[in-house]
Each structure stands twice: as C-alpha cells, then as structure tokens.
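Novice: Give me coordinates for this.
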Amino acid sequence: MQIFKVGGAVRDRLLGLPVTDIDWVVVGATADEMLAKGYRPVGADFPVFLHPKTGEEYALARTERKSGRGYGGFTFHASPEVTLEEDLIRRDLTINAIAEDDLQNLTDPYHGQRDLEARILRHVSPAFAEDPLRVLRVARFAARYASLGFTVAPETLELMRQLSESGELQALTAERSWKEISRALMEDQPQVFIQVLRDCGALKVLMPEVDALFGVPQPEAHHPEIDTGLHTLSVLEQSALHEQPLTVRWACLLHDLGKGLTPEEEWPRHIAHEHTGLKLIKAVNERFKAPKDCQELALLVGKYHTHCHRALELKASTLLELLQNFDVYRRPQRFEEFIGACEMDARGRKGLEQRSYPQADYLRGAARAAREVAVQPLLEKGFKGPELGEALKRERLKALKAYKDEASA
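Specialist: Below you'll find the predicted structure:
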C-alpha cells in the first residue's frame, strides 16, 4: 500500500499558496484493507474513506469509463492493480494531476509542473470532454488564478467549446452547477469565470440571459464602456474588489438582464428594464435553485437599483415605499446588501470606478430615520391593529421628510 497527496494541496504548495483541503490517493490497497486499518467508508459510487484520526479523505486509486450523460454518467473501477499514473490521467487539468509522497517527491507524468510555470490551464487527456462539469471547473480555476497570469490553453478551450455544443451541459443538475457557480463568484476575479464561459460558448447554454447582454449598447454619458455585457463583468469585478458576499455578487451578475430584452430600435435607452428583467432573474434563480437569500436580493436589486442611484431625488413617500419593500425594520442586513450591490453597479463603469457614491450613506440615513420612529407613543395614544400600522407609516413619512429637509439644507 502506498499513499500520495494529490490535487489542489500539491498544486497550491507548488504555487506558494496556502493549502486548505488535502486529498489522498491510496495505491495497491483493497477496501477491506482500509476498513481493517480503521478507515470509515463514505460515498456509494466509489471507494472513498475517512482517516480514523484526521477525518481527511483517502480514495483508492481508480479508473473511470463514460457510461451515460452528465456529471454522474461514469462507472468506476478500483483495485490494487490500478497504478498512480492511471489514477492521475482521469483528472481534469495537468496542474491537478501531480502526486506527492511523504518525502515530497513528486510524480508528474502529465507535465503539470511545466504548466504551473507557464501559467496554463491544460486538460490531462481527451477524456476531459466526457465530463461537462469540467467546463465550469476550468472557468472557476481561471477566475481563481487569473491574478497569477493563468490562462486556458487553446486546445482545452476547444474541448470546452465542443462540450458546450454537445448538449451535455444540459445534463448537469442544478445543485452541481450552483456549487461551481457560487464558488466561482467568490473567487478573486469572478468576471473571468463569466468571460471564459462565454469564450467557449457555455454561457449562452447555461445563462442565455447574461450572454444576451454582450453587444447591447447603453447611453455613453452614463456608461462610458457602452456594452452592457462588459458593464456586467466590471460590476462583478468591483464586487470582488470590495469583498462583497455571495448574495451581492449574484445580484450584480443578474441586475441588468432586462436590457437584453430591449428592442434594437430603442437602443441605447432601456426604459423600464428593471421590470422587464424580473422574469429573467426569476428564471435564472430557479434554473440553478439558488439559495433563497440570493434569489430575493437579485430580484430586489433588479427591480430597485435605479431607485438607489436616484436616491437623493426621491420623494419622501417613494423613500418610505422603498424601505417598506425591503422590510428594513426586521431585515436591515438585506437593505445593506442592496446598497452594496447598487454601489458596485455605479462603480462598474469605465473610468468611474473611484467616483464617490453618496447615495449609499443617504439611504442608510433614511433607513435609520424610519427605524427610529418609536411605536410606544402610538400605543399609548390607543392605536392598534391596522390603525397602528397606518399611524406608524404617517410618523415614518414625517421623519423621512424631516431627514430630506436636513440633508438638503
């Protein structure tokens, strides 16, 4: 029995990056031998075991063969005869197909070290094209390592293109897709993930609503970058630079989908795109079964982001309606994330990345003014039920008018 460290732990150590998760492969062992040593089995599809003390995953060396559609369409074969090289060749990228023994001696049959030095994401073998999930994985790695200068090898991008055209991407489950998308959006350069998906034709399959934004112009006075797709990439980039949470990054990706529906004869204006985009945002949310908080924020940002940009011009009654729709009294964090997404939208414009965004603090102040209206005096006056709600609304409107007057003084 031989045990090797494999995959990301080896790759990141060689890149000088922090190593978090460690995966191990066991060569020359049977499942019974692993059980006899106290390893606990997990997973029904192939023999993976948890170390009795560390809890880390140890997988028996295995080969795999395509047997159906999608990510799960594989049969696996694990036996003591499977070599380390045979196990490594089934992996996605050469930089993930390097093994290391306990003395840090490397086994690198597919030249992963060479590709690490050349900053190239390259597939290990033609079997890469058998697994559609790898399109998303490679795009995610491109986003993660873009700052180090990594790019996708042309021949790998071509295989990704073939996969995108094959219909295999439709076989991916919503859960598997969301896992990759959500991880990619949290990388340092999530816009690279979207760009790589577009470069290989996967974006128009997975998110045609986002793909449709490229080539759609916006008024140059407000958007010096003009192209709506490029603007979306810039907004995503800003969301990562400002370390926004996943909810905000997802909303940033989807906020302008309505512009993809504007008839060409109306370009570059996009009247009411906030409302026309809601059905598209809802469709993308449902397609990937995004978590509820991501879904809700994406819809709210899509509907109200222009309200935020015009915050200083809004009437007190419109401000109150906005705050009510966000339920800022019970869910202040969601309103804060909305403001964050809108600020990223404002900064995601060519040459305007550093421009101040006073609307953010103005809306925070408005929310504070409305929240500070006390309920107790109204209860003492005898208000209750629906009448209490209306009285509270009147007092909050009064507070917002006073806030507006003070802010404009």
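Novice: CA only for contacts and neighbour counts going forward, please
Specialist: OK.
Novice: which helices and strands does whatever helix or strand residue 156 lives in pack with?
Specialist: Assigned by DSSP states H and E, residue 156 falls within helix 154-166. Packed against helix 154-166 by the contact rule (3 or more C-alpha pairs under 8 Å, 6 or more residues apart in numbering; DSSP states H and E) you find helix 133-145.
Novice: in the helix of greatest length in the chain, what's buried?
Specialist: Longest helix in the chain, counting residues (DSSP state H): helix 385-408. For helix 385-408, the neighbour count (16 or more other C-alpha atoms under 10 Å) marks 388, 391-393, 395-401, 403-404 as buried.
Novice: Identify the residues contacting it?
Specialist: The contact list for helix 385-408, computed with C-alpha atoms under 8 Å, 6 or more residues apart in numbering, reads 316-317, 319-320, 365-366, 369-371, 373, 375, 378-379, 383.
Novice: and stretch 54-64, how far out from the chain's middle?
Specialist: 28 Å (C-alpha atoms, centre = their mean, to the nearest Å).
Novice: Toward the C-terminus, what is the element adjacent to the helix or strand containing residue 340?
Specialist: Element membership for residue 340 (DSSP H and E) is helix 332-347. Following helix 332-347 in sequence order, the next helix or strand is helix 358-371 (DSSP H and E).
Novice: May I see the buried residues of that following helix?
Specialist: Buried residues in helix 358-371 (16+ other C-alpha under 10 Å): 359-360, 362-363, 365-371.
Novice: Of those residues, which is the nearest to residue 202?
Specialist: Checking those against residue 202 with C-alpha to C-alpha, the nearest one is residue 360 at 35.4 Å.
Novice: That closest one contacts residue 343, doesn't it?
Specialist: Yes - look at residue 360 against residue 343 with C-alpha atoms under 8 Å: they come within range, at 7.1 Å.
Novice: To compare against the first, here's the next sequence to fold:
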Amino acid sequence: MHAYLVGGAVRDALLGLPVQDRDWVVVGSNPAAMVAAGYVPVGKDFPVFLHPESHEEYALARTERKTAPGYHGFAFHAAPEVTLEQDLARRDLTINAMAQDADSGEIVDPYGGRRDIEGRVLRHVSPAFAEDPVRILRLARFAARFSDFTVAPETVELMRGMVAAGEVDELVAERVWQELSRGLMESRPSRMFEVLRDCGALARLLPEVERLFGVPQPPAHHPEVDTGVHLLMVLDQCARLQTSLAVRYACLCHDLGKGTTPADILPRHIGHEQRSADLARQVSERWRVPNDCRELADLVAREHGNVHRSTDFDATARLRLLERSDAWRKPGRFEQMLWACECDARGRLGLEDRDYPQRERLMQDLAATQAED
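Specialist: Alright, predicted model coming up:
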C-alpha cells in the first residue's frame, strides 16, 4: 500500500498558508490490511481509518457513482485496484485534487491544480461536479476564503445547469447551514453571495436576500443606493471587525424587509424593521439556524434603526431600548447587537471608516444601570 497527502493540506501548502488538517489516501490496500497494520476503522459510509500514532485520517482510494438526486444519492467503490488519479477525479475543484507522495514528497497533479492556483481560478475537476449540489455551496465558500480567485466561466455555466435541473432544491437544511455559516466566517463573505447569485442558487436558497438587489435606498443615508450592494458591504465590514457568526448572520438578515417595500414609497422603507424580523424568522426556520444566531437576528432586525438614532434619544428612551433588548439579562447579546449595528452603519459607500459612537454610549448606559443595581 502507498499513502498520499491529499486535498486542502496540499493546496494550502502551495498557497503558503498554514496547514490546518492533514488527510490521506491509501492506494493498493483493503480494510483487513489496514487493520492488520494497526489502523483503527472509523468510517461509516466508506473505509476510513485513524493512524495508530498520529490519529490522522487515512481513507482507501475510492470512486463514486451518482444513484439519486441530491447529495445523498451516491454509491462508493473502494478496492486495491482504484488508482490515485481515479480517487482525485471525484473531487470538486482542481485546487483540491492534488496529492503529495508521503515518501518522496512529489506533487501529483493530474487535473491542473497548480496551474489554477497560479492563475487564481476556481475550476471543477470534471462533469461529475454536477452530481453533488453541495459543491455549489462549497465553491461559493472557497470564493469567500480566496477572494482573489475567480470562478472559471465553464464552472459557472455548469452550476447554472445544476440550479436549472433542480439539484439545489434537493439540499437538506443541515448541509446548507453548515456551508453558509462557514462562508459567513470567511475573510470576504460577500463573495459567497455573489457567486451564489451569479449561478442562480441564491434565488433558490435565500430568495429574501436575492430580492434586495436592485431595490433603491435614500442616497443621503446610503450612497451605494442598492440595498443588495449595501448588504454585501455590511458583511465585509463584519469580517473586518472580526465579529462572531451570530453577528454576521444578524447582519445578513437585518434589512430583508426592504425587499418587500411597496414600490410607491421607494426609496424610503417605512416599517422595514418588523418585516425584516418576520423574514429572518422564516430563513432561520428553513435552514434550522441555531438559537443564538436566530435570536440575535430578530433583535437586530427590530432595533437597528433605534440604535442608529439613539444619539438623539433622551435617557428615558435609551432606557426603553435597553429594556426591549433584554440588555440586563443578556449583556453579551446586547453588545453583539451593537456590533451588528456598527457593521450596518459602516457598510455604506465612502463611510466605511466613520465613527459609531452609539455602541460605546449604549454600553456605558448599560454599565451605569448595572452599577445602580
């Protein structure tokens, strides 16, 4: 048997990035031989083993075949005769389809991953990419992580065909949230939504977000005008300020109601806060979003306008804002809300670096009232 380091570890090393996880593929072996060599079996769907000393994962080389719609419908075949090239062929992107020989250190790159790293391109390995709709979300997440990479035109067309064929509609909530949440935490989360929008997947997965694009806002407050553009700017402000997943999700949902504003009152958005909260709850239910994220999204949607205006509030009005926000019982969540509001205020064209005194002042109010108790 022969072992090869594969996937993200090879990619990140070539990019000069820290290697977080190391996964291995074993060619020319079988489960009995792996166990005899001291490896511990852990795989349920296909043969995966833990190294007896490093405890890193070693998987037998395998092929896969599509058997049903969605991402569950696959049959796997792992056998000693499966080659490394066959195993790499089933992977999603060329930059993830490279291997490194454990003995010689030689890079095995049958599908042009090095070329695409140098060209900063995200490209599918083969037409088999279309068999797994999760790959659309994964690619969008990689676009958010590697923000200087572009998506190959032929890959965009392939993803559009997958969306048109209804593959995205087969995705289950757990996988969608897993990929969306990871993408939100990348260095430039706006890229994830740009890619999803470009291939048509955003309209299927998050129509509430898709509706924001092309909807105008008052240019005096929003020089970028377009509500969808504003949302993308807000998400990137989150990455800049190193905020939590709950804050980033709240920012994603904070203005959803603007997509349902009656056309005859545009570009104003009277009452959009409650509409945003209602739509945020729908999104949270659909994708089974964790409670901390959905609760913060609801609070930010309802109160972000009041937080912005709080510099004009008297002490009584600010006290009522703290009460509605349950600030004394949940001070950490209250602070997260203020961070989301600051991202919203800074996510505007030309206003990315402006001061946001509301956050500090309201935190001072909270501290003062806590001291009185």
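Novice: TM-score of the superposition?
Specialist: Overlay of the two chains. TM-score (TM-score structural alignment, normalised by the length of structure 2): 0.98; 372 aligned residues with a C-alpha RMSD of 1.0 Å.
Novice: if we take the contacts of helix 385-408 of structure 1, which one ends up nearest to residue 275 of structure 1?
Specialist: Nearest member of these to residue 275 of structure 1, counting by C-alpha to C-alpha, is residue 319, at 18.3 Å.
Novice: ok, back up a step: show me which positions of the helix holding residue 340 of structure 1 end up buried.
Specialist: 332, 334-347.
Novice: just checking, what packs against that helix?
Specialist: helix 228-241, helix 246-254, helix 292-309, helix 358-371.
Novice: Between the two ends of stretch 45-60 of structure 1, how far is it?
Specialist: 12 Å (C-alpha to C-alpha, to the nearest Å).
Novice: One more: stretch 54-61 of structure 1?
Specialist: For stretch 54-61 of structure 1, the first-to-last residue distance is 20 Å (C-alpha to C-alpha).
Novice: List of residues touching it?
Specialist: 22-31, 47-51, 78-80, 82-84, 86-87.
Novice: Try it again at 6 Å.
Specialist: Contacts with stretch 54-61 of structure 1, where a contact means C-alpha atoms under 6 Å, 6 or more residues apart in numbering, come from 23-27, 47-50, 78, 82, 87.
Novice: And for stretch 76-91 of structure 1?
Specialist: 28-29, 61-64, 97.
Novice: do stretch 152-169 of structure 2 as well
Specialist: With contact meaning C-alpha under 6 Å, 6+ apart, stretch 152-169 of structure 2 is reached by 70, 122-124, 133, 199.
Novice: now swap in stretch 202-210 of structure 1 and tell me
Specialist: Residues outside stretch 202-210 of structure 1 that contact it (C-alpha under 6 Å, 6+ apart) are 164, 197, 211.
Novice: With stretch 266-278 of structure 1 instead?
Specialist: So stretch 266-278 of structure 1 is in contact with 217-219, 257-259, 302-303, going by C-alpha under 6 Å, 6+ apart.
Novice: Tell me which residue is most central in structure 2.
Specialist: residue 183 (1.7 Å; C-alpha atoms, centre = their mean).
Novice: so that one makes contact with residue 141?
Specialist: Yes - judged on C-alpha atoms under 6 Å, residue 183 of structure 2 makes contact with residue 141 at a distance of 4.6 Å.
Novice: Widest-spaced pair of the contacts of stretch 76-91 of structure 1?
Specialist: Greatest spatial distance among these (C-alpha to C-alpha): 29 and 97, at 20.1 Å.
Novice: Comparing those two, which residue is more hemmed in?
Specialist: Taking other C-alpha atoms under 10 Å, residue 29 of structure 1 and residue 97 do not tie; residue 97 has more neighbours (28 against 18).
Novice: OK, contacts around that one?
Specialist: For residue 97 of structure 1, counting by C-alpha under 6 Å, 6+ apart, the contacting residues are 7, 88.
Novice: And for residue 280 of structure 2?
Specialist: residue 253.
Novice: would it count as being in a strand?
Specialist: No - assigned with DSSP: H, G, I helix; E, B strand; the rest coil, residue 280 of structure 2 falls outside any strand and is helix.
Novice: That one and residue 170 of structure 2: what is the separation?
Specialist: For residue 280 of structure 2, the distance to residue 170 of structure 2 - C-alpha to C-alpha - is 22 Å.
Novice: just the strands in the stretch 51-200 of structure 2 please.
Specialist: Under the criterion DSSP state E, counting those that start in this stretch, the stretch 51-200 of structure 2 contains strands at 57-60, 62-66, 74-78, 99-101, 107-108, 121-122, 150-151.
Novice: that older thread, got a winner among the contacts of stretch 202-210 of structure 1 for most neighbours?
Specialist: That'd be residue 197 among the contacts of stretch 202-210 of structure 1, by other C-alpha under 10 Å, with 25 neighbours.
Novice: Thank you kindly, that will do.
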